[in-house]
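*Asks:* structure for this input, please:
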Amino acid sequence: MPRRTATLLASTLTLIALLCVALLAPTPYSEMSPGPTVNTLGDYGSDTVIQISGHKTYPADGHLNMTTVRVTGADYTMNLVEAFMGWVRHDDKVVEHDTLYPQGQTAQQADQQNAEEFSQSQDSAKVAALDELHIPVTSRVIVAAVVKGGASEGVLHAGDVIKAVDGSPVNKAEDVAPLVTKHKPGQRVTFTVVRAADAKNKQAPTQQVTVVTRTSNDQGPKRAVVGIQAGVEHTFPFTIDIKLADVGGPSAGMMFALGIIDKLTPGNLTGGQFVAGTGTIDDSGKVGPIGGISLKTIGARDKGAKYFLTPADNCEEAAKDIPHGLTLVKVSTLNDAMSALTDIRTGHTSALPSCAKG
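*Replies:* Below you'll find the predicted structure:
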């Protein structure tokens, strides 16, 4: 074989081998892209997103859209070509796999976590919305989970209402841990509880339950633990259901709260404007940051949004690349969002607090 032909053949085979490596070699990356943008005032699929019964509601026009990010699955392996194409595309973002799925988290574990966070965000959205409208909500501290094999297994049960620890009243979930860690491992802690089976009975008697503490085995400082997770259970004065399939995580909390408020009050919060947004929310109405903000603003703009309610802690990142025609509005609380909607509704948009580059 002539040398020239052999050289050409070798080069071709090398190129083919490199292409095969690029197509088959796994990379430690995942991809994020804009996901569905859903109007909390409307329908999604066959369901109305926010359904309220037992209280007067009002028609709500306009858009209060929650936004999402689509991500590759925990078990998906991205090859080098896909990673390169993701880096090139403006509307996608390539990130390290461990950023989305830390510590080898499986797809099932990720789905479970997202479902739990989504459920909690709905609960907090309801509480914050009703508080904004001065509608009372009853809350109580419960045993949210019992650690398998822990000190409380078989003694305390998920759903038990915690009234006191060692006689000290418990008013919020955060009260429980400090009362337990006052003890040394091996000491006894007495819980005053109403059993889960009796929790709906306002006249149910309390019980004294004793748990022997153990030494913590996590990465934090050694301390006394009883192997439970305390949580809060709310009792609402009427029924609020949020129906949104195939969506997880906590980032729609603020937009759910605004949608609930709009449906419970006459008139339209948006004045018919297309408003989108994102942000976690807690029971007090504080709005927290989320991931993938730049992808969510792109998704909102592509759907037709003119204004985007942006968590204050995401403002600097979001302002680096603002989609054309979209105004970023900085919010720290649900009340901030309500004030911004008033400005949008009345046309006083020059007063809107905007996101600026750092």
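
*Asks:* alpha carbons only for contacts and neighbour counts from here, please
*Replies:* Fine.

*Asks:* three-state assignment of the residue nearest to Leu264 when sequence neighbours are not counted?
*Replies:* Counting by CA to CA, 6 or more residues apart in numbering, Leu264 lies nearest to Thr57, which is 4.8 Å off, once chain neighbours are set aside. Classification of Thr57 by DSSP: H, G, I helix; E, B strand; the rest coil places it in coil.

*Asks:* repeat that for Asp131.
*Replies:* Quick answer, by three-state DSSP: Asp131 is helix.

*Asks:* what's the neighbour count on it?
*Replies:* 15 (other CA atoms under 10 Å).

*Asks:* do Val211 as well
*Replies:* Neighbour count for Val211, taken as other CA under 10 Å: 19.

*Asks:* also Lys163?
*Replies:* Quick note: Lys163 (other CA under 10 Å) scores 20 neighbours.

*Asks:* helices of the stretch 201-350 of the chain, residue ranges please.
*Replies:* Assignment of helices within the stretch 201-350 of the chain using DSSP state H, counting those that start in this stretch yields the ranges 253-264, 293-303, 315-318, 334-346.

*Asks:* give me the residues contacting the longest one.
*Replies:* When you say that, I think you mean helix 334-346. Contacts to helix 334-346, defined as CA atoms under 8 Å, 6 or more residues apart in numbering, come from residues 128, 132, 254, 257-258, 269-273, 281, 285-287, 309, 329, 331, 349, 351-353.

*Asks:* out of these, list just those in strands.
*Replies:* Counting by DSSP state E, the contacts of helix 334-346 place Ile281, Val287, Leu309, Val329, Val331 in strands.

*Asks:* now, of the residues you listed, which are buried?
*Replies:* Ile281, Val287, Leu309, Val329, Val331 (16 or more other CA atoms under 10 Å).

*Asks:* one more, for comparison:
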Amino acid sequence: MNRRILTLLAALVPVLVLGLAGSVFTVPFVALGPGPTFNTLGEVDGKQVVDVQGAEVDPTTGNLNMTTVSVRDRLNIFEAFGFWVSGEHGLVPRAEVYPPGVPREEIDRSNQQEFENSEASAEVAALHFLNLPTVVLIGEVGEDGPANGVLRPGDEIISIDGTPISAPKDVVDAVSARKPGDVLSLVVRREAAEQTLSVTLGARPDDAAKGYLGITPTEGARPPLRVTFNLADIGGPSAGLMFSLALIDKLSPGELDNGRFVAGTGTIDQAGAVGPIGGIQYKMMAAKDEGAETFLVPAANCAEARQRTPEGLRLVKVETLTGAVQSLADIGAGRETPSCG
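*Replies:* Got it, this is the predicted structure:
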């Protein structure tokens, strides 16, 4: 083998090793970027994203899009570098998204539970805004709680020991006033039929002198009104604001979006307070790419949003559901709105 071939091989070996390492070995980072957006006034897989039954629905046009962040995991060196130079993605330590020692399935379940909780909060916040009646429902039943096997998620609690229940706090007060070992009589509505059920109370984990039922009471629409959210494989709580706005739009006259393309993000609680989320810059990119003109930004995310605002996208600062509705009305009337600028 002559010297020229040896020199060529000596030069190629490091390149081949580097190429093999770059395509095989993964990095301890994930890439965050713009994810899909969904029009909460529209359909997904033939179903309304926010489906309303048992009430007259006002016609809607335009868009009220919820936004998401994509997460790309198990990146090799070349993939990570490509995302880093793209300008539309960012690399963050994998441990920030997938904590070490926590099974991936557990993280996914937690994200899904947060999403379902945000749906429930969005429904109640919208009903309160519209001054529509609600009922007290069982949100969760603890696996080790006294009520397990007797009460079910979705049961409507009508009364406890003969006392009418009109708010979740009524349930807490009724149970806390009793002692462990007391038998509680509950009238619930399950599948449109009333039932009287009995539960022997246990001891509350944080105060053994007080009774413990082992349920999480929440609120929901009073029948015949029924609200169903039809988005699957989405995690986290950040769709709450847009779900609430869609429900208000469908149950009230006029159009919140003025027939235009509005997108946004933000958590929401049952009182209508809008909270911050993660990945605001990627959500704004996704919204702009889809054609959004206006983006609703939680007030706590405004400073971050200002740093990378897509050109031509109007940012509207939002602190409450009432404020968001008012801002959309102001846009339609050509008035100034709270801005992140």
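
*Asks:* on that earlier part again, could you check which residue of structure 2 pairs with the residue nearest to Leu264 of structure 1?
*Replies:* Matched to structure 2 by TM-score structural alignment, Thr57 of structure 1 sits across from Val57.

*Asks:* and the residue nearest the centre of structure 2, what does it touch?
*Replies:* Nearest to the mean C-alpha position of structure 2, counting by CA atoms, centre = their mean, stands Pro237 at 2.5 Å. Listed by CA under 8 Å, 6+ apart, the contact set of Pro237 of structure 2 reads Asn111, Glu114, Phe115, Glu116, Asn117, Ser118, Gly266, Thr267.

*Asks:* separation between Asn76 of structure 2 and Ala31 of structure 2?
*Replies:* Separation of Asn76 of structure 2 from Ala31 of structure 2 (CA to CA, to the nearest Å) stands at 11 Å.

*Asks:* next one: Val262 of structure 2
*Replies:* Here the criterion is CA to CA. By it, Val262 of structure 2 lies 26 Å from Ala31 of structure 2.

*Asks:* please apply the same query to Met242 of structure 2.
*Replies:* Met242 of structure 2 is 25 Å from Ala31 of structure 2, where distance means CA to CA.

*Asks:* which one's more surrounded, those two?
*Replies:* Met242 (29 against 23).

*Asks:* ok, for the corresponding residue of structure 1 for the more buried one, nearest residue in space, not its chain neighbours?
*Replies:* Under the alignment (TM-score structural alignment), Met242 of structure 2 pairs with Met255 in structure 1. Once flanking residues are discounted, Met255 of structure 1 sits nearest to Met66: 5.6 Å by CA to CA, 6+ apart.

*Asks:* doesn't Thr280 make contact with that neighbour?
*Replies:* No - at 11.1 Å, Met66 of structure 1 does not count as touching Thr280 under the criterion of CA atoms under 8 Å.

*Asks:* what about Leu244 of structure 1, neighbour count?
*Replies:* Around Leu244 of structure 1 there are 18 residues (other CA under 10 Å).

*Asks:* got a list of what Lys306 of structure 1 touches?
*Replies:* Contacts of Lys306 of structure 1 (CA under 8 Å, 6+ apart): Gln273, Phe274, Val275, Ala276, Gly325, Leu326, Thr327.

*Asks:* list just the nearest of these to Lys163 of structure 1.
*Replies:* Here the nearest of the contacts of Lys306 of structure 1 to Lys163 of structure 1, counting by CA to CA, is Ala276; it sits at 40.7 Å.

*Asks:* the closest one -> structure 2?
*Replies:* Checking TM-score structural alignment: Ala276 of structure 1 goes with Ala263.

*Asks:* which element, helix or strand, includes the closest residue to that match other than its chain neighbours?
*Replies:* With CA to CA, 6+ apart as the criterion, Ala263 of structure 2 has its nearest non-adjacent residue at 4.3 Å, and that residue is Asn65. Per DSSP states H and E, Asn65 of structure 2 falls inside strand 63-72.

*Asks:* what packs against that strand?
*Replies:* On a contact count with 3 or more CA pairs under 8 Å, 6 or more residues apart in numbering; DSSP states H and E, strand 63-72 of structure 2 meets strand 29-39, helix 240-251, strand 261-264, helix 280-290.

*Asks:* what about the third one, how far off from structure 1?
*Replies:* Comparison of strand 261-264 of structure 2 with structure 1 after fitting gives an average deviation of 0.9 Å (mean CA distance after the TM-score superposition for structure 1).

*Asks:* before we move on, what about the second one?
*Replies:* After superposition onto structure 1, the average distance of helix 240-251 of structure 2 to its aligned residues comes to 1.1 Å, using mean CA distance after the TM-score superposition for structure 1.

*Asks:* tilt between that helix and strand 29-39?
*Replies:* Between helix 240-251 of structure 2 and strand 29-39, the angle comes out at 10 degrees (axes from the mean of the first three to the mean of the last three CA atoms, to 10 degrees).

*Asks:* any chance you could list what contacts helix 240-251 of structure 2?
*Replies:* 40-41, 50, 52, 55-60, 64-66, 118-119, 121-123, 125-127, 129-130, 255-256, 263-268, 274, 321, 325.

*Asks:* next, count neighbours for the counterpart of Gly279 of structure 2 in structure 1.
*Replies:* Under the alignment (TM-score structural alignment), Gly279 of structure 2 pairs with Gly292 in structure 1. Gly292 of structure 1 has 20 neighbouring residues, counting by other CA under 10 Å.

*Asks:* how close does the residue mapped onto Thr310 of structure 1 from structure 2 get to Val318 of structure 2?
*Replies:* Matched to structure 2 by TM-score structural alignment, Thr310 of structure 1 sits across from Val297. Distance of Val297 of structure 2 to Val318 of structure 2, computed by CA to CA: 6 Å.

*Asks:* same check on Asp182 of structure 2?
*Replies:* 47 Å.

*Asks:* same thing with Ser176 of structure 2?
*Replies:* Counting by CA to CA, the gap from Ser176 of structure 2 to Val318 of structure 2 is 37 Å.

*Asks:* which residues are in contact with Val262 of structure 2?
*Replies:* Gly62, Asn63, Leu64, Asn65, Ala292, Glu293, Thr294, Phe295, Leu296.

*Asks:* check Val124 of structure 2 too.
*Replies:* Taking CA under 8 Å, 6+ apart, one finds Thr134, Glu219, Gly220, Ala221, Gln270 in contact with Val124 of structure 2.

*Asks:* mind listing what the second one touches?
*Replies:* The contact partners of Glu219 of structure 2, by CA under 8 Å, 6+ apart, come to Ala120, Val124, Thr134, Val135, Val136, Leu137, Ala167, Pro168.

*Asks:* looking at those, spot the one nearest Pro36 of structure 2.
*Replies:* Checking these against Pro36 of structure 2 by CA to CA gives Ala120 as the nearest, at 22.1 Å.
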